[in-house]
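Enquirer: starting from these lines, generate the structure:
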Amino acid sequence: MTQHISRRTTMKTALGVTGGLALGAQPAAAADTATSSDTATAAGELTLWYTRPAADWERESLPLGGGALGASVYGTLASERLVFNEKTLWTGGPGAAGGYDHGDWSSPRPGALASVQRRLETDGSLSPESVAGELGQPKRGYGAYQVFGDLVLDVPAAPTAPDPSYRRGLDLATAVATVAYTHQGTAHQREFFASHPGRVLAGRFRADQPGSVGFTLRYTSPRKDFTATASGSRLTVRGALQDNGLRFEAQIEVRTAGGSVTARTDGTLTVRGADSAWFVLAAGTDYADTYPDYRGDDPHAAVTRAVNDAARRPYEELRAEHESDHRALFDRVSLDIGQQLPDLPTDQLLAQYTGGSSAADRALEALFFQYGRYLLIASSRAGSLPANLQGVWNNSTGPAWSADYHVNINLQMNYWPAEVTNLAETTAPYARFVETLCAPGRRTARKMFGSKGWVVHNETNPYGFTGVHDWPTAFWFPEAAAWITGQLYEHYRFSGSLGYLRATAYPVMKEAAEFWLDNLRPDPRDGKLVATPSYSPEHGDFTAGAAMSQQIVHDLLTSTLEAARTLGEPPGFRTRLEDALDALDPGLRVGSWGQLQEWKADLDSQEDEHRHVSHLFALHPGRQIAAGDRWAEAARVSLTARGDGGTGWSKAWKINFWARLHDGDHSHTMLAEQLRASTLPNLWDTHPPYQIDGNFGATAGIAEMLVQSQHGPIEILPALPGAWPRGEVRGLRARGGVTLDITWSGGRASRIALTASRTGELTLRSTLLPGGETTLRATAGERYLFT
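Expert: Below is the predicted model of the structure:
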C-alpha cells in the first residue's frame, strides 16, 4: 500500500493537550492545508444577514456567546436591544421558596419499587399513569433558567425605520454581530461580541462623521428583584432572586472617543457628541456547582475585575483577542459541498430552500453545519455550565421546559458534534456537569433503589436534581446516567488520553455501572437480566426490558469493561461486568413485520409515527448495530415506518440514523426536512418552540455522512448523498486520534489526508483504496496522503 501513501512530518507543536482534552488541531505547517477563513469567509458564506431589525427574539435575534455569558442582538435602530444571559442564573434548588428535595421521595416508600416490578412480571405492562402514581411525585423547588435582563441603548438621532442601506449580520468565523445603516448622509456601524477570554460582552457604536454618536444606556428586567445605579461611566445592577436568594450582579462600563458620558440618578448612562463609544458588560452570580449547598462567593469581586480588566484595554485589542480565541476553534473545520451563496438575506435563503441540488441550497446546508459548530463554541466553554436546552440564550423567566438539562436525549445531543467536528474543548463543561451529578445521584440511588452507584432520571438542573417528578410519560429514566457517562468514554476514544480516562471518565462510568449491577433483575420468562420498570421515552406503556434501556445498559457495561481492561483494574470488578454482559438481554429483536422491536414483546405498530425512535439507540449513538448486519436492516424497517416527520431534534436524530445505515440520500432528505419545516429565520432549531439540540444534532449528522469510526475502522464518505457529488471537508476528527481532510468527485473520494495525534494502528476504509481498506501503523505528528 505504500505506493498510495505519501508522508510528511508536520509540526508536532500543532498537537497538544489543554485541560486534559486533546486538541487535535490541524497541522500548522502543511503546505496543502487551508482554513475555512481562506475560502468560505472571503465569499461571505459564513455570514447570516438580514435587511431589517429583529422583531421577535426566538425567530430573528442573533446569538453571541462566550460560554457562561450570552446575548441576543436585535439591531433595532432607535432603541438597540441586547437580551443577555449568564448561565448560572437559576431559580430553585437549596433555599427555594417551596423547598427542595433533589427529586428524591419526600417520604419513605418501602416496597413501592418492588411492587411495580411484581406487577410487571404478572401483567406484562402498566400504564404510565399507574406507575407515576406509585413512583412519581410533584416537582418541588426545581426552578428555571432566568433571563438576566435587557441592555437597551436608546439612540435619539437614529431613524425609526431602516432604509435600503440597513444590514444586520452575524459572522460565524469572527463571532461578531454587526448593524450598519446610513442616516442623513452619515454612515453608522454597531458591532457586538462575547469574549470568552475577556469574560465580557462588548459593543461599539461609531460613525463616519465626528461627534455623531450618542445614546442612553439602561437596564431592564421582567423581575423586580434588583437595583440599578450609575456612577461615573459605570452602570451596576445588583440583586437576589426572590425564589432562592441567589445573588447576581452585572456591571457595564462605557468608554468614548470624544464626547462625554453622564451618569444619571435614574440608573442610566448618557453618551453625547462622541466620535465612537464602546462598552463592556460582565455578569455573575454566587452559584457554585458543589453539592449540597450550590453557593459560592459573592459575584461582586469577579464581575468588577472582569469589567476593569477589559475596560482598561484598547477596544481593538479586546476584539482581536476574542476573534483569535474563537478562530482557534472555529477555523479547524471547513466544508465545501459545491455551495455558491446568492445575494440573498438569510431569511430569504431559507424561505427559498428546496432541498434540491442547487448551489444556493448547498450554501444553506454548509452554513447550517457551521452554525451548529458556532453555537457550541458560544454556549459551552470551560468554566461554565454545559449548553442547556437553549444553549445559553433565554428571554424569559419561565422558558419552555425550564430551559433545563433533559437527559433522555437532549443534553447528549448537544455534544454529538463536539468530537467529530474538532471541538473537543467544548466538552469540558459537560464532563464537569456529569461529575457534579454523582453526589446527589448517589443519594437518589440509595434512597429510591437501596443500591450502590449513582443515578439521574429524565431531566435535571444545576442543583443536582437526580430524582423523579410525576409527568407520567417523562419522569422515569434511570438509564440516563449510563448514557451521559458514555459520552465521556467517547471523548477518550477520540483523544486517547489515559489521564482523562483514569481521572474523569472511568470513575463516573464505574459508579453508573455499579448501579446497574445492583438493579438488573432476571426476567422470569427467559432468565435474562433486564431493567425493570423500563420505559421507552415518552411512548407506550411501562414494561420490563424495553429495547432502549437494554441497549444503553449494554453500551455502558461494554465501555466500562473496555476501560477497566485498559486501565488494568483488578479482575474482581471486570468479572462482574463480564458475567452481567453474558446474562444481559441485549435489547435487539426482529419483530413480526421485520422491525427492530421497541419492547421485549412484539408490540410495535406499522402505523406508529411517534417522534422518538429510541429503540435505535444501538445504531446511533450506540455501536451495537453496524450497517449491513441483520439488526441494521430491522432498524431500517422501523425507521421507514416512523416516517420523516417529527420535531426538530427528532429530525436531527434521523439524519444520524440514516447516515449510520449508509443511506446518504435519506439522511439528506431528513436534513432538508429539518431546514424546511423545523428551522427559524435566524437558523435556530424549533421543536417548536426553539430548542438548540436540533442544531447540534444536524451538524453531527452532516459529519456522520462524511466520516464514521464508531466500530474502529475509519470509514470515508460512508453516507455521501447524491446531492453532494463533489466537495471537500477539512479538519474532521475520527476515533483513534485522527484529523482528516477529504476531497471527492463523482461521489467518490479522490484524496484523503490523515494526520495522527497519537501513535497506533489505524484501519481506513474508502473506495479510493485498492480492495477498499488499508491498515497502517500511524506515528503521532505525521501526515499521510492517499491519492
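
Enquirer: for the rest of this, base every contact and every neighbour count on C-alpha atoms.
Expert: Noted.

Enquirer: out of everything not next to it in sequence, what's closest to Tyr535?
Expert: Leaving aside its sequence neighbours, Tyr535 sits nearest to Phe542 (C-alpha to C-alpha, 6 or more residues apart in numbering; 4.9 Å).

Enquirer: residues near the one you found, how many?
Expert: For Phe542, the neighbour count with other C-alpha atoms under 10 Å is 26.

Enquirer: then Ser592?
Expert: If you count neighbours by other C-alpha under 10 Å, Ser592 ends up with 11.

Enquirer: correct me if wrong: it contacts Leu603.
Expert: No - applying C-alpha atoms under 8 Å as the test, Ser592 and Leu603 come out as separate, 9.4 Å apart.

Enquirer: please give the structure of this sequence too, so both can be compared:
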Amino acid sequence: MKKRLLAGPIALALGAALTVVPATQAQAGHAAQPYTLWYDEPAPDTNQGWETRSLPIGNGAMGATVFGGVQAERLQFNDKTLWTGGPGVSDYTFGNWDTPRPGALEAIRERIWKEGGISPNDVLAALGHKSDTPRHRRFGAYQSFGDVRLAFPDLPAQVADYRRELDISRGVAGVSFTAGGVRHTREYFASAPAGVIAARLAADRPGGVTFTARIAVPANRSATATAAAGRITVKGALTSNAMAYEAQLQVLNQGGSRTDNPDGTVTVTGADSVVLIIGTGTDYAPDYPTYKGEDPHAKLTARVDAAAARGYARLLSAHRADHAALFDRVRLDLGGSLPAVPTDDLLARYGTDPAADRALEQLYYQYGRYLLIASSRPGSLPANLQGVWNVLEAPPWQSDYHLNINLQMNYWPAEMTNLAELAEPLHAYVDGLREPGRVTAKQMFGADGWVAHHASNIFGHTGAWDHPAYFFPESGAWLVLQLYDHYRFTLDKQFLKRTAYPIMKETAAFWHDFLQTDPRDGKLVAIPSRSPEIGPTTAGAAMSQQILWHLFTDLREAAELVGDGKEAAVAGDVLAKLDPGLRIGRWGQLQEWKEDIDDPAETHRHVSHLFSVHPGRQVSPRTTPELAEAAKVSLNARTDAGTGWSKAWKINFWARLLDGDRAHKLLGDQLQSSTLANLWDTHPPFQIDGNFGATSGMTEMLLQSHLEVIDLLPALPAAWADGSVSGLRARGAHTVGLTWNSGRLSEARLTAGEGGTVTVRSDAFRGGVRVTTDRGRPIAHTADGDTVTFRTRPGGDYRIVPAGR
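Expert: Next up is the predicted model:
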C-alpha cells in the first residue's frame, strides 16, 4: 500500500499538512468489491485533481464530484441547464447567417464540380463565416454551477485508514478515515427520484462532527448568499446571458448546534451526524426561440423541502432501488479477480496480471453503464461531451454536443446494455432541434425539412460554426438513425409513429433538396461534402453517402411499417439513384472520398469512411467480405493510435470485423493510455464518449444483432476464454444471456419480446444444437450450419445449447 505525505499545493488545498496512513488489512479486504472504485488518498483540490481523481455521481440533470479532503472537503456540482451564450446574448444567430447570402451554395458547388475539391476555408468564406467571430460568446459553454465547501477546523492533521470510494452498483460515493481515535464517515449520492444530491457526515463518537459549510460559485456571474434555518441559498445571473440560477443547500444536524452566519455560511458544532441536501435550478426552458422559463426559486425550494422532509434513510433507500433497477439488468463475468489494491494502482498495473486485468475490464465496462445512468435520465438534457460533469467556465470544446460522432457515441451502449429509456433525452433533444433546424435549412440552403451541423448547444444551434472543420449537415441524418435503432431494439410502435418516423421523414425532406446529380455518373451525391475534420470539401464523400444510404433505407422500412406507401416509394427511388459511398481504392482501401485520393500514410483519429462497418450495417464479413477486407486495410493504415474516443470507436470496428483479439488489444490500449485514475476517458482532456464507446465495443464483442441475426460471441478474444453475461439486449426486443468456456459457447438464454421467428448464430452450433424452454421442453427448430431458427412466444424464455454441452 502507498504511504503519502501530502505537501505543496495539495496540502495547501486541504488547509494543512496531512499524513495519510495506509488502509488496514481489514479495510483492504473490503476493497475487493467487483464494482467499487477506491483510493487511499483524497483527490487534489485543483482542476487537474478534479479531472483525474475526483469521483462522479449524478442523477441525469445534476452531477457532482467528490474530492474527499479531510480538513477541507469539496463537492463540485453541476446542472446541465447552466450555459453561457444563446438568445440572452444580443447577436446570437443559432449559427445561421447574419445576413442572407443568395447564390453562395451554388457558387460552392460550381467550384467543386470544376475543381474536384476545394478548401474547407473556402466553404467557410463563401458561407459568410469569419474565423475571428467571437463564437464562444455567442455559442456559449456549459458551466460549473459551483462548489459545496466544508471546512473542518477541529480535525487533526494525522489520519489513518483513509479510504475514498465509489460503489457504482449502488450509486454511492464515500469517504472514511480515523482521526484522533474517532472514525469519520461521509456518504454521497445523487437521487433521481428526489432530484437532489444528498450527503451524510457522521462520527462514531457523539458530538464528533463540526464544520462550516458554504457554496462558492465562479466569478462570471452575480451572486448573493444567504443562510436561514440551516439553508444556504446562492442565487444570481450569468454575466454572459442573464440566465438566472439558484443553488440551495439544506443542513440538517442530529445533535449539537447549528448557526446561520451573516456571510451566507452555516456552522455545525458538536453534532452526531449531519445530512446535506443540495438542489439547483435555472430559468432555462427547452423552448425555441427564447429558451427562457420561469424563475427557479419556487420549484427548487419545493424540491429541497420535499427531500429534506423524507429524511436521509428514505432518500437513500429510494435512490438505491431506482439505481439498482437500471444497473442490475446486466451482469458480466470475465473470470476476473480484484486484488486488494486501490483502483489507480490496479489501472497502472494493467497488463501484468490476467485475473486483475479481467476484473478491471469488468469494472470499466460497468462504469460506462454507471456513467450513462448518472448523466442521462428521462426529462433531462442528454449527456454532453463530459456527461454532466464540468469544473471550468471555458471547458474544452465548450463541453457541448458534438454531432459528428461524440453525442451519438454517448448513446451507443444505451440499447444493447439494457438502458433504453436513458436514450429519451437524446430523442427529445433531436426533436427539439427540428424547429431551429428548419430555419437553418431554409436560410442557408433554400431547402425544406431541417438540418443540424457539427456542433450544437442547449439553445438550438443548428447552423454552421465559424470553423472550417465544422461544416457537417449530415449530423441530423446521423442522429435520427439512432432513433430508428431504438425502435429496432424495442419494437415500440408508438415511439415509431409519434417520434421517430416524423423526424426521419422531415430529415429526408432536407436531403431531397440538398442532394445533386453527379454529371459524371448520374448518381445522387451530397455536395458540398467532407469527411469530418479531414481532407478537402468534395462531392459525395464516403461518410456522407453511407449515412444517407442508411437514412433512406431506414425511412423506407419505417414508412412501410406505419403504412405510408408513398413515402416508402419515394425513399426507394432515392436509394436507386444514390451513390452508396462504397469503393475499393488503388491500395486496397475502402475509399474515404468518391475520388481515389486516400493517403496511405494518413493516421487521423477520425475513420469516418468506415461508418457502414459501425455504427452502420452496410459492410460486414458476413455479407460483404471484399468490402470488409478493404475496411481492414483502411483501419490498419490509420493505426491503433488515437484519442480516447477514437480508440473506443476502433474497438467497435474490429468487433464488427469479427476480430476479437484486435478489439481487445484496442481496449487494452485505451485503458493504458487513454484512461485517467478515476477511470474517466481522456481525449485528452477528459471526454466521456470514450467510456461509452468502450462499453459499446465490449458488448459488440459478445453480441451483435445489426444484420437481423442474433450473433453470439462473434468477436470473443482469447483473453476472455471463460465467462458469462446476462441481460444484454438484441434488436427484435430480445434479452440475451451467454455462458462460455475455453472460448466456446456453452449456453445461450433468450427472453423473447413480442415473439415471432428468431435466428441465432454461433460457430458452436455447427455440431448440432438443442433448443428448449427454460423448463426443458424441446422447441422445434431448423439448423443451417452455424445458425438455428425457431419461433418464440411473447415473453417466452429459451435455452440454446450446442450439442455435447
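
Enquirer: one step back: can you tell me which residue in structure 2 aligns to the residue nearest to Tyr535 of structure 1?
Expert: If you follow Phe542 of structure 1 across to structure 2 using TM-score structural alignment, you land on Thr537.

Enquirer: show me what the helix or strand that contains its match is packed up against.
Expert: Per DSSP states H and E, Thr537 of structure 2 falls inside strand 534-538. Judged by 3 or more C-alpha pairs under 8 Å, 6 or more residues apart in numbering; DSSP states H and E, strand 534-538 of structure 2 is in contact with helix 120-126, strand 529-531.

Enquirer: what does it rub up against?
Expert: With C-alpha atoms under 8 Å, 6 or more residues apart in numbering as the test, strand 534-538 of structure 2 has contacts from 112, 116-120, 123, 469, 527-531, 593, 604, 606.

Enquirer: how far out from the middle of the chain is that strand?
Expert: Remark: strand 534-538 of structure 2 is offset 28 Å from the chain centroid, using C-alpha atoms, centre = their mean, to the nearest Å.

Enquirer: mean shift of that strand relative to structure 1?
Expert: Compared with structure 1 after fitting, strand 534-538 of structure 2 has a mean deviation of 0.7 Å; criterion: mean C-alpha distance after the TM-score superposition for structure 1.

Enquirer: give me the contact list for the very next helix or strand once past that strand.
Expert: Moving toward the C-terminus from strand 534-538 of structure 2, the next helix or strand (DSSP H and E) is helix 542-562. For helix 542-562 of structure 2, contacts defined as C-alpha under 8 Å, 6+ apart pick out 474, 477-478, 480-481, 484, 496-497, 501, 504-505, 508, 525-526, 529-531, 565, 567-569, 571-572, 574-575, 578-582, 591-594, 608-612, 616.

Enquirer: for the helix or strand just after helix 542-562 of structure 2, which positions count as buried?
Expert: Toward the C-terminus, helix 542-562 of structure 2 is succeeded by helix 565-577 as the next helix or strand (DSSP H and E). For helix 565-577 of structure 2, the neighbour count (16 or more other C-alpha atoms under 10 Å) marks 567-568, 571-572, 574-575 as buried.

Enquirer: could you count how many residues lie near His454 of structure 2?
Expert: 26.

Enquirer: show me what it aligns to in structure 1.
Expert: Matched across to structure 1, His454 of structure 2 falls on Asn458, judged by TM-score structural alignment.

Enquirer: name the nearest residue to that match, ignoring sequence neighbours.
Expert: Excluding the flanking residues, the one nearest Asn458 of structure 1 by C-alpha to C-alpha, 6+ apart is Phe477, at 5.0 Å.

Enquirer: the one you found -> structure 2?
Expert: Matched by TM-score structural alignment, Phe477 of structure 1 corresponds to Phe472 in structure 2.

Enquirer: quick one: its match and His453 touch, right?
Expert: Yes - at 4.8 Å, Phe472 of structure 2 counts as touching His453 under the criterion of C-alpha under 8 Å.

Enquirer: contacts only, for Leu575 of structure 2.
Expert: 549, 552-553.

Enquirer: repeat the analysis, applying 7 Å as the threshold.
Expert: Contacts for Leu575 of structure 2 (C-alpha atoms under 7 Å, 6 or more residues apart in numbering) come out as 549, 552.

Enquirer: alignment lookup: it to structure 1.
Expert: Using TM-score structural alignment, the equivalent of Leu575 of structure 2 in structure 1 is Leu581.

Enquirer: which of the contacts of strand 534-538 of structure 2 are buried?
Expert: 112, 117-118, 120, 123, 469, 527-531, 593, 604, 606.

Enquirer: tell me the contacts of the residue nearest to Asn458 of structure 1?
Expert: Listed by C-alpha under 7 Å, 6+ apart, the contact set of Phe477 of structure 1 reads 408, 457-458, 535.

Enquirer: reduced to three states, what does it come out as?
Expert: Recorded secondary structure, Phe477 of structure 1: coil (DSSP: H, G, I helix; E, B strand; the rest coil).

Enquirer: for it, give its distance to Ile552 of structure 1.
Expert: Separation of Phe477 of structure 1 from Ile552 of structure 1 (C-alpha to C-alpha, to the nearest Å): 11 Å.

Enquirer: repeat that for Lys87 of structure 1.
Expert: Plainly put, Lys87 of structure 1 is 29 Å away from Ile552 of structure 1 if you go by C-alpha to C-alpha.

Enquirer: so these two - more neighbours on which side?
Expert: Each of Lys87 of structure 1 and Ile552 has its neighbours counted (other C-alpha under 10 Å); Lys87 has more, 29 against 26.

Enquirer: what's the closest non-adjacent residue to that one?
Expert: Sequence neighbours aside, Ala68 is the residue nearest to Lys87 of structure 1 in space, at 5.2 Å (criterion: C-alpha to C-alpha, 6+ apart).

Enquirer: trace the one you found over to structure 2, please.
Expert: Using TM-score structural alignment, Ala68 of structure 1 sits opposite Ala61 in structure 2.

Enquirer: next, format the buried ones among the contacts of strand 534-538 of structure 2 as JSON lines and append distance to Gln672 of structure 2.
Expert: Shown next, in JSON lines, are these (distance: C-alpha to C-alpha, whole Å):
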{"residue": "Ile112", "distance to Gln672 of structure 2": "43"}
{"residue": "Gly117", "distance to Gln672 of structure 2": "39"}
{"residue": "Ile118", "distance to Gln672 of structure 2": "39"}
{"residue": "Pro120", "distance to Gln672 of structure 2": "35"}
{"residue": "Val123", "distance to Gln672 of structure 2": "39"}
{"residue": "Ala469", "distance to Gln672 of structure 2": "29"}
{"residue": "Ile527", "distance to Gln672 of structure 2": "40"}
{"residue": "Pro528", "distance to Gln672 of structure 2": "39"}
{"residue": "Ser529", "distance to Gln672 of structure 2": "36"}
{"residue": "Arg530", "distance to Gln672 of structure 2": "32"}
{"residue": "Ser531", "distance to Gln672 of structure 2": "29"}
{"residue": "Trp593", "distance to Gln672 of structure 2": "33"}
{"residue": "His604", "distance to Gln672 of structure 2": "20"}
{"residue": "His606", "distance to Gln672 of structure 2": "20"}
